[in-house]
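> sequence unknown, structure follows:
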């Protein structure tokens, strides 16, 4: 009789989902606000956000990632008129104020909120994020952005934004200040609440951070006591060389966007190499790629739904977005003009991704970009039944080494509801998606290594224990 193999089968790799939304109308699907099933106009109502949070928790999404801009898209045509006319992320409201309400109606869903480093001092921002981490019981993350819209810079009193790499240099110090506040100011047992002595906090265990840098001077203490995670989970979405270097030192979850599997595979490999070069594990950051799913009970029903959505899409509105993301006025080019490797002071990876796609035989013209990004923005769009979508997702993970997907919507909340109804059950049946949540903070749920920053993370070097004499 042949001996039985003692080699355990490799378990299937888990697929992760984030929901990608914004406190505005239509987010990245220009024109879809006109669709009768779209409820993004309810973005000003708390009930929209609380209902969405409950839906996503039903689907065991890792979190909801809320994008933001502090300016208008005014590169296309040299003005913001087209952006205003099409509702291209204007009007837009603050993302941070949504989190407490969503946290109150959920137990596990994470919240990734976008906030820029360019126009707010890190000292008050540190308190705001600590407050959210307390109120959510450790379910908050921060998407670090350096800014890319010239209009935001002008409205904050500057002629233009800093040069691309300079913005990251500024952000490096911004993070240094925050790490010192979050990790290095209060010892874990500083709050004693001793009723007998009348001492609430032991002053000897609260420390000035004494930061004096190029951009910031912060001498004092963090004025909030430590929250469950201390430092919120750090999200980052830059895929340029400087952005990757920044992510390698800081990010615990990274969002990318790539038009093809070939481009995505190269991007994921570059990021994992950079993490390793920074002294971290190759998988120290979860990598999510932007994707839009249109699905239904059958393939035919999904294709019909896609055609219906496409009839509402607005290619000019899509070019408004793309011009802002690329830093290039696409209105000045013929529609059949190929988009190649052109200089950009906005999101450099957008331009480089299209150039990389051309190298692999997929060349995009201006018209292609308008059509391609009219539903879902920069990421690919896949259409099919739940089983077909699951097949495609498995292939993306297997071929690119990505951890999961940052799901944009065509209509909201319908696109997310369709994924929960048609795709997630198939993934669960295949053992590729969890039936529920693990306990713990957002950091614990993402990485399984506890609530606080791991020792090898840059921020850990600023801990009280690392700075104080024994």
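Nice, thanks for sending it over. Everything quoted here is computed from the prediction, not taken from an experiment. Residues are numbered from 1 along each chain as shown.
> can we go C-alpha only for contacts and neighbour counts from here?
Will do.
> Tell me where the stretch 101-250 of the chain has helices.
Assigned helices in the stretch 101-250 of the chain, in chain order: 122-135, 150-155, 164-184, 241-250 (criterion: DSSP state H, counting those that start in this stretch).
> Just put those in a markdown table and tack on distance to residue 14 and mean neighbour count.
Compiled in a markdown table, those are given as follows (distance: least, Cα to Cα, whole Å; neighbours: other Cα atoms under 10 Å):
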| stretch | distance to residue 14 | mean neighbour count |
| --- | --- | --- |
| helix 122-135 | 26 | 19 |
| helix 150-155 | 39 | 18 |
| helix 164-184 | 31 | 21 |
| helix 241-250 | 23 | 21 |
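> this is the other structure I want to compare:
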């Protein structure tokens, strides 16, 4: 039986997330991003459509990297203003029952002890529906907002990320034994002190004694996501992530990428299918192909090319507004462009992408236009190429999600491409059917189970 796909509603607690310029339209609620009711409506639509999760992207800094300033980011609201994704996820726990809730947090913005405690709390309150998108941040301003002069070099950020997750793994998996909770009212004995442990972590950046102050949550470690497409980013995902977000231009490119990274997952000592590949895609839905194309043209008229270019400049750390659009991008020797160049070349072997190619690939990648049946046909091709799921990118809020939930998802369910209903259990159990709520024994976090008992610590 062919596998079903995973579907996330992909959003950001900001005015404009990916398709910049559309916030000006009358058919979108993006300007009401500060209103909790806006996001409760989005979450309820996603849950009604039986999406697997609501996934929130986030940033923590904006560099003046477009046309020599940051003006375009503010005038066109290119992901600024933006609110904290973790706080919004926490607010949505009580408004949902089954929907997975994934936040984004950078290694820069929270001490690992603090993050571990907050995530465990949220996993308890949500009954095991929490995911964490691990990011290293790319902007100098992000680093400057947290006490650094500039962002550390690319590969060094991933070395830092390995150190960071090592701390939280120890807290989540090793600080409390599975049977540490006794809860004996008669003896006034709640937790066994011999089964709650300090972690004695010392490394280059962190010194954490422990113990973890929160009892083991349903998942202990949240579902782990990572989006880096560079060589170092993919190596990190192969070792640590359970889901990775990709932006392949077509199914053939996705197939090559998936096969390559699954090989890295196996080389890291994990099952190749321990890592799920989630493709970013946007959809324009019509009752006929003609209607869908007309809607797509209408949306395209309002998309801001300046806003898109500013967004890309921010992610790359280079001012595309000052470059010749027909210049091969590799001639610019831009560190942050590695991942996007790789994505383009996977879809176009042997072709050198220009600045214009890169902007097009990044901004308007994998947009599917058509009837629900035509969209389902395309998603079958992507599924057969090896992807495991889709991040559904919106044009209008909540309209894009409502159209997909009400018109496309029923067709996908008929074809076995989407879940019929929510299965019992945690977020992880629903993503990996047949597995338990805890991260599996092949994951590096599992090595800390029982690692801090007196006998193991003395060994």
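That came through, no problem. In this text the structure is predicted, and so the values were computed from the model without any measurement.
> follow-up on the earlier one: as CSV, the helices of the stretch 101-250 of structure 1 with distance to residue 304 of structure 1 would be great.
Formatted as CSV, the helices of the stretch 101-250 of structure 1 follow (distance: least, Cα to Cα, whole Å):
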stretch, distance to residue 304 of structure 1
helix 122-135, 42
helix 150-155, 39
helix 164-184, 42
helix 241-250, 39
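> right, so of the ones you listed, which gets closest to residue 357 of structure 1?
Nearest to residue 357 of structure 1 among the helices of the stretch 101-250 of structure 1 is helix 241-250; the distance by Cα to Cα comes to 17.4 Å.
> Which strands or helices does the closest one pack on?
In terms of contacts (3 or more Cα pairs under 8 Å, 6 or more residues apart in numbering; DSSP states H and E), helix 241-250 of structure 1 is packed against helix 164-184, helix 261-277.
> Format the ones you listed as JSON lines; extra columns: distance to residue 442 of structure 1.
Converted to JSON lines, these look like this (distance: least, Cα to Cα, whole Å):
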{"stretch": "helix 164-184", "distance to residue 442 of structure 1": "17"}
{"stretch": "helix 261-277", "distance to residue 442 of structure 1": "20"}
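> among those, which is nearest residue 101 of structure 1?
helix 164-184 (23.8 Å).
> so that closest one matches what in structure 2?
Here helix 164-184 of structure 1 aligns to structure 2 at residues 154-174, judged by TM-score structural alignment.
> Kindly report the same for stretch 51-70 of structure 1.
The aligned range for stretch 51-70 of structure 1 in structure 2 is 41-60, by TM-score structural alignment.
> mind listing what's buried in the matching stretch?
For stretch 41-60 of structure 2, the neighbour count (16 or more other Cα atoms under 10 Å) marks 42-47, 49-60 as buried.
> Endpoints of it, how far apart?
End-to-end distance for stretch 41-60 of structure 2, by Cα to Cα, to the nearest Å: 26 Å.
> Superposed on structure 2, what's the mean shift for the one helix or strand residue 445 of structure 1 maps to?
Counting by DSSP states H and E, the element that carries residue 445 of structure 1 is helix 442-447. Mean deviation of helix 442-447 of structure 1 relative to structure 2 after superposition (mean Cα distance after the TM-score superposition for structure 1): 0.5 Å.
> Now the following helix or strand past that helix on structure 2. Mean distance?
Sequence-wise, the next helix or strand downstream of helix 442-447 of structure 1 (DSSP H and E) is helix 464-467. Superposed on structure 2, helix 464-467 of structure 1 shows a mean distance of 5.3 Å to its aligned residues (mean Cα distance after the TM-score superposition for structure 1).
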